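Q: For reference, the sequence and a predicted model appear below.
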Amino acid sequence: MKRTIFLGTGALAVAGGLAMAQTGHEGHTMAGDETPATIAYMEANARMHEGMAIEFSDNADADFVRGMIAHHQGAVDMARIVLEHGKDAEVRTFAQGVIDAQEAEIVWMEDWLARNGG
């Protein structure tokens, strides 16, 4: 049985048996004066959530790996944004480490999916 819990640009959250539609924009305001970094983070976040909205296969392992690829890519995208816009040397070093680790894990996950029919 396959289920998709994704509604266009939104998601379906199920809590205590009650389904609630969420657009992913709750609590966000657009004042029109966002910095390029903020806009980039918002776009990266939207891509990540869209990518994580997989069609579930009832294979817990494959579903986890498929969803985590988008999650890790989101981390890489965010780290690249801080490398472009950030100033703090410690944060930039951390961001580069995130990129290195997450890209290696994405390769592993893609290989695992290829080996396991995911």
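A: Structure received.
Q: Every contact and neighbour count from this point should use C-alpha atoms.
A: Will do.
Q: Just the strands from the chain, written as ranges.
A: 3-4, 6-7, 10-15, 18-22, 55-56 (DSSP state E).
Q: Show me what counts as buried in the longest one.
A: I take that to be strand 10-15. Judged by neighbour count (16 or more other Cα atoms under 10 Å), strand 10-15 contains these buried residues: Gly10, Ala11, Leu12.
Q: I figured the first one hits Ala21, correct?
A: Right, Gly10. Yes: at 6.8 Å, Gly10 counts as touching Ala21 under the criterion of Cα atoms under 8 Å.
Q: just to revisit the earlier point, generate a markdown table for the buried residues of strand 10-15, with distance to Gly51 as supplementary columns.
A: Formatted as a markdown table, the buried residues of strand 10-15 follow (distance: Cα to Cα, whole Å):
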| residue | distance to Gly51 |
| --- | --- |
| Gly10 | 12 |
| Ala11 | 12 |
| Leu12 | 15 |
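Q: next, the one to line up against it:
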Amino acid sequence: MRSLTILVVAAMASLGVPEALAQHTPQAHGAPAASLVPDSPATAAFRDTMARMHRDMDIRYANDVDVDFVRAMIPHHQAAVEMAEVLLSHSQDAELRALAEAIVATQQAEIEAMRAMLERLGRR
């Protein structure tokens, strides 16, 4: 049996199976890979914003679709505002800056509208 195991492992190695399996690691699906290059200040800010958004979107569900939707969307929109502000602090691209400014304005207005909806629904 040991000889068969060694034979199978050797055959898999010779066929490139380890490389194929490596493509199915978490890093191949959007998870951050280890890097020797430190994050730029903008990348670090993006990472912080995304981590906070995911944490804040992990809400205690009320079993009320309206309340649950709004409670989860507020941190989602807040993250969009924060990411746009990062871009405004670090980018010189006029088109992207205009987009970021529009995102800040619209998302902040939508956050205020959703907070008002929660008040109307009697939930926070």
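A: Received, thanks. What you see is a predicted model, and the numbers here were worked out from it, not measured in a lab.
Q: Can you give me the TM-score here?
A: The TM-score (TM-score structural alignment, normalised by the length of the first structure) is 0.75; 95 aligned residues with a Cα RMSD of 1.7 Å.
Q: returning to that earlier point: looking at the strands of the first structure, which is closest to Ile106 of the first structure?
A: Closest of these to Ile106 of the first structure is strand 55-56, at 18.8 Å (criterion: Cα to Cα).
Q: Which other helices and strands does that closest one contact?
A: strand 3-4 (3 or more Cα pairs under 8 Å, 6 or more residues apart in numbering; DSSP states H and E).
Q: The strand it packs on corresponds to what range in the second structure?
A: Following TM-score structural alignment, strand 3-4 of the first structure has no partner segment in the second structure.
Q: Spatially nearest residue to the residue most central in space within the second structure (excluding sequence neighbours)?
A: Centrality entry for the second structure: nearest residue to the mean C-alpha point is Met50, 4.7 Å, by Cα atoms, centre = their mean. In space, and not counting its chain neighbours, Met50 of the second structure is closest to Ala79: 6.8 Å by Cα to Cα, 6 or more residues apart in numbering.
Q: counterpart of that neighbour in the first structure?
A: Aligned partner of Ala79 of the second structure by TM-score structural alignment: Gly74.
Q: What about its match, how many residues nearby?
A: Look at Gly74 of the first structure: counted by other Cα atoms under 10 Å, it has 23 neighbours.
Q: residue contacts, it?
A: Ala44, Asn45, Arg47, Met48 (Cα atoms under 8 Å, 6 or more residues apart in numbering).
Q: so how far is Asp100 of the first structure from the third one?
A: Right, Arg47 of the first structure. 20 Å (Cα to Cα, to the nearest Å).
Q: and if you look at Arg115 of the first structure?
A: 23 Å.
Q: try His85 of the first structure
A: His85 of the first structure is 19 Å from Asp100 of the first structure, by Cα to Cα.
Q: Out of those two, name the residue with the larger neighbour count.
A: Neighbour count, other Cα under 10 Å: between His85 of the first structure and Asp100, His85 has more, with 15 against 12.
Q: Aligned against the second structure, show me the partner of that one.
A: His85 of the first structure maps onto His90 in the second structure, by TM-score structural alignment.
Q: which residues does the residue nearest to that match when sequence neighbours are not counted contact?
A: Sequence neighbours aside, Ala42 is the residue nearest to His90 of the second structure in space, at 6.6 Å (criterion: Cα to Cα, 6+ apart). Going by Cα under 8 Å, 6+ apart, Ala42 of the second structure touches Val86, Leu87, His90.
Q: Would you agree the second one is in contact with Leu99?
A: No: if you go by Cα under 8 Å, Leu87 of the second structure and Leu99 don't touch, sitting 9.8 Å apart.
Q: When these two are compared, which one has more neighbours?
A: Leu87 (21 against 13).
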